[in-house]
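# what shape does this take:
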Amino acid sequence: MIDYNLFFQQNTIHDRWHTRLNNNIIQVQYYHRDLSCPYCYPPGPTTPQFVNFWDWYSTENPTGSYTSNTQQALEDLSDAPTIRDLWEAIYSLVFTVRYTDIPRPYTNLRQEIYNACILTDNFEKDFYGELLEVTSETEELELSE
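From the prediction side, this is the model:
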């Protein structure tokens, strides 16, 4: 089972290193690496695919920030050649994000990301637009019966 408390404790420890070392990124990374730190791993330019992912994920979860590692994890998810690589990319997506509160259990998040990835063709499409389309099609089928 994934323990978010440990993840949050690691975030806190890492942030203390930033204070202790006056935000010297190289030294902070040397003493305590945290792939969810937006100061150590600032985000790069966003792709439309990432915007679709983040719009959905940040609406559904108590997110604070993402990093370049989050962006890379989404690319890895799209390019995953095996199911194992896919699950590893999802794990990286979840744990390269900073949260403002404890998110849902990891197994739920993992499944939700997988489902959203399938629904949106690897986030090439907007999640809520696709959900609306599926809902409309379902209602049309029910009315025609």
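# could you use CA atoms for every contact and neighbour count after this?
Fine.
# and the strands in the protein?
Using DSSP state E, the strands found in the chain span residues 63-65, 98-99.
# quick one: Leu74 from Trp17, how far?
Plainly put, Leu74 is 28 Å away from Trp17 if you go by CA to CA, to the nearest Å.
# and for Cys117?
For Cys117, the distance to Trp17 - CA to CA - is 35 Å.
# also this sequence, please, to line up against the first:
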Amino acid sequence: MTETAPVDVRDVPFRDAAGEETTLRAFGDGPLLIVNVASRCGLTPQYEQLEQLQRTYGDRGLRVIGFPCNQFMGQEPGSMEEILEFCSVTYGVSFPIMDKIKVNGRYAAPLYKALKATKNLERAKGVVKWNFEKFVLTPSGELHRFGPTVKPDAPEVIAAIEGALR
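Next up, the predicted model:
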């Protein structure tokens, strides 16, 4: 029996908001902040901090990437057009929003299956607990995982981002 090499998370395909297949590699070789988002959640104001991180660190290589998810009490029920309009009008979001996905269960997106299976430095395990769980993927492949209530501008998230910037 031969062992298969582990899949690099940056190579796992997913769909963008237009339905086109892409991977995390398309967003460059800098650090990535990957977040499952929702527009009708008590944590939705985190969009503001996510956008600020993109504006603050984007010129140094950070890419924030949002993945709408309707798995948690139906808090992202809209169409992609409605989601994109909400993000733009309400929070001035300039970072990319991908196609709506599932993050847990049998039909979880392959990217989220890979993120949850990759050892992270915080030793967080298991299912995504709620909307706005954050994954910081460094250029070297290290993964940091932060729970939904950890704000995007929390010191530990900033430290993970700054430690990965060029």
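# TM-score for this pair?
With the length set by TM-score structural alignment, normalised by the length of structure 1, the two chains reach a TM-score of 0.29; 79 aligned residues with a CA RMSD of 5.4 Å.
# re earlier: ranking the strands of structure 1 by burial, who's on top?
Across the strands of structure 1, averaging neighbours per residue (mean count of other CA atoms under 10 Å) puts strand 98-99 on top, at a mean of 20.
# could you say what helices and strands that strand packs with?
If contacts are counted by 3 or more CA pairs under 8 Å, 6 or more residues apart in numbering; DSSP states H and E, strand 98-99 of structure 1 sits against strand 63-65.
# by contact count, what packs against the strand it packs on?
Applying 3+ CA pairs under 8 Å, 6+ apart, one finds that strand 63-65 of structure 1 makes contact with strand 98-99.
# switch to 10 Å and redo it
helix 48-60, strand 98-99 (3 or more CA pairs under 10 Å, 6 or more residues apart in numbering; DSSP states H and E).
# between Leu74 and Trp17 of structure 1, which has more neighbouring residues?
Ranked by neighbour count (other CA atoms under 10 Å), Leu74 of structure 1 and Trp17 place Leu74 first, with 23 against 20.
# thought the more buried one was touching Tyr114?
No: at 11.5 Å, Leu74 of structure 1 and Tyr114 do not qualify as touching, with contact defined as CA atoms under 10 Å.
# and the helices and strands packed on strand 63-65 of structure 1 as JSON lines, adding distance to Tyr91 of structure 1?
Shown next, in JSON lines, are those (distance: least, CA to CA, whole Å):
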{"stretch": "helix 48-60", "distance to Tyr91 of structure 1": "14"}
{"stretch": "strand 98-99", "distance to Tyr91 of structure 1": "14"}
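# which of the ones you listed has the highest mean neighbour count?
Mean neighbour count (mean count of other CA under 10 Å) peaks for strand 98-99 among those, with a mean of 20.
# ok, back up a step: closest to Phe8 of structure 1 out of the helices and strands packed on strand 63-65 of structure 1?
Shortest distance between Phe8 of structure 1 and these, using CA to CA, is found for strand 98-99: 8.4 Å.
# which is the next helix or strand following the helix or strand harbouring Phe67 of structure 2?
Here Phe67 of structure 2 sits within strand 63-68, counting by DSSP states H and E. As assigned by DSSP H and E, the chain's next helix or strand after strand 63-68 of structure 2 is helix 80-91.
# elements contacting that next one?
For helix 80-91 of structure 2, the packing partners by 3+ CA pairs under 10 Å, 6+ apart come out as helix 46-57, strand 63-68.
# between that helix and strand 63-68, how big is the angle?
Interaxial angle, helix 80-91 of structure 2 versus strand 63-68 (axes from the mean of the first three to the mean of the last three CA atoms, to 10 degrees): 130 degrees.
# got the buried residues for helix 80-91 of structure 2?
Neighbour-count burial for helix 80-91 of structure 2, with 16 or more other CA atoms under 10 Å as criterion, is recorded at Met80, Ile83, Leu84, Cys87, Tyr91.
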